[in-house]
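Asks: Model the following, please.
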Amino acid sequence: MSTRSFVRNFKMVTGTTPAQWILRQRLDRARVLLETTDVGMDTIAERCGFGSSVTMRQNFAATFATSPTSYRRQFRVTG
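Replies: Okay, here's the model as predicted:
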């Protein structure tokens, strides 16, 4: 299958491009780590496949309209 056909079929099935799908998976994993761990932003960025914590923060804020730190404060699961 050509790249173009793959992207077209992927989008038809998922409603998004492969790159957008991967970004969403990374951001969803980051949200889980922010909610359930105390590890730092650099570690979360690395575990989620971002090139840097800056890249993660920019994408997180653009998607969720809040910073990862603010998200953690609001949604951290305690005890």
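
Asks: Please make it C-alpha for all contacts and neighbour counts, starting now.
Replies: Will do.

Asks: show me where this structure has helices.
Replies: With helices called from DSSP state H, the chain shows them at 3-14, 18-36, 41-47, 53-64, 68-75.

Asks: gap between the residue nearest to the spatial centre of the chain and Gln58?
Replies: The residue lying closest to the centre of the chain (CA atoms, centre = their mean) is Leu27, at 1.2 Å. According to CA to CA, to the nearest Å, Leu27 and Gln58 sit 11 Å apart.

Asks: how about this one, so we can line them up?
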Amino acid sequence: MNDYTKAIEINPDDVTAYNNRGLAYANMGEHEQAIKDYNVAIKRAPEKISAYINRGNAYYSRQSYRRPFPIIPGLLK
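Replies: The predicted structure is shown next:
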């Protein structure tokens, strides 16, 4: 966790660090914080599909079943 936070401090545009820190938060059951990190990753790199999937999984884990859709805008076009 600390390594991802340090990476973000060094390079706030490191989308992979946000996504991976989100995964770490999710693994600890801190889904709200995970979702915040996934949202940052998505905002900075909307093409990063893994962040959408991880965010959907976090919403599902906290039983927000309607929330993750659309997971990936334009996917069904």
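
Asks: so what number do they get for TM-score?
Replies: Superposed pair, TM-score by TM-score structural alignment, normalised by the length of the second structure: 0.35. Supporting alignment: 48 aligned residues with a CA RMSD of 3.8 Å.

Asks: by contact count, what packs against the helix or strand that Asn54 of the second structure is a member of?
Replies: Assessed by DSSP states H and E, Asn54 of the second structure sits inside helix 49-61. Under the contact criterion of 3 or more CA pairs under 8 Å, 6 or more residues apart in numbering; DSSP states H and E, helix 49-61 of the second structure touches helix 15-27, helix 31-44.

Asks: between the last one and helix 49-61, how big is the angle?
Replies: Okay, so that is helix 31-44 of the second structure. Angle, helix 31-44 of the second structure to helix 49-61, by axes from the mean of the first three to the mean of the last three CA atoms, to 10 degrees: 150 degrees.

Asks: Name the surrounding residues that touch helix 31-44 of the second structure.
Replies: Around helix 31-44 of the second structure, the neighbours that count as contacts under CA atoms under 8 Å, 6 or more residues apart in numbering are 13, 15-16, 18-19, 21-26, 48, 51-52, 54-55, 58-59, 61-62.

Asks: likewise the shortest one?
Replies: Residues outside helix 15-27 of the second structure that contact it (CA under 8 Å, 6+ apart) are 1, 4-5, 7-8, 31, 33-38, 40-41, 44-45, 50-51, 54, 58.
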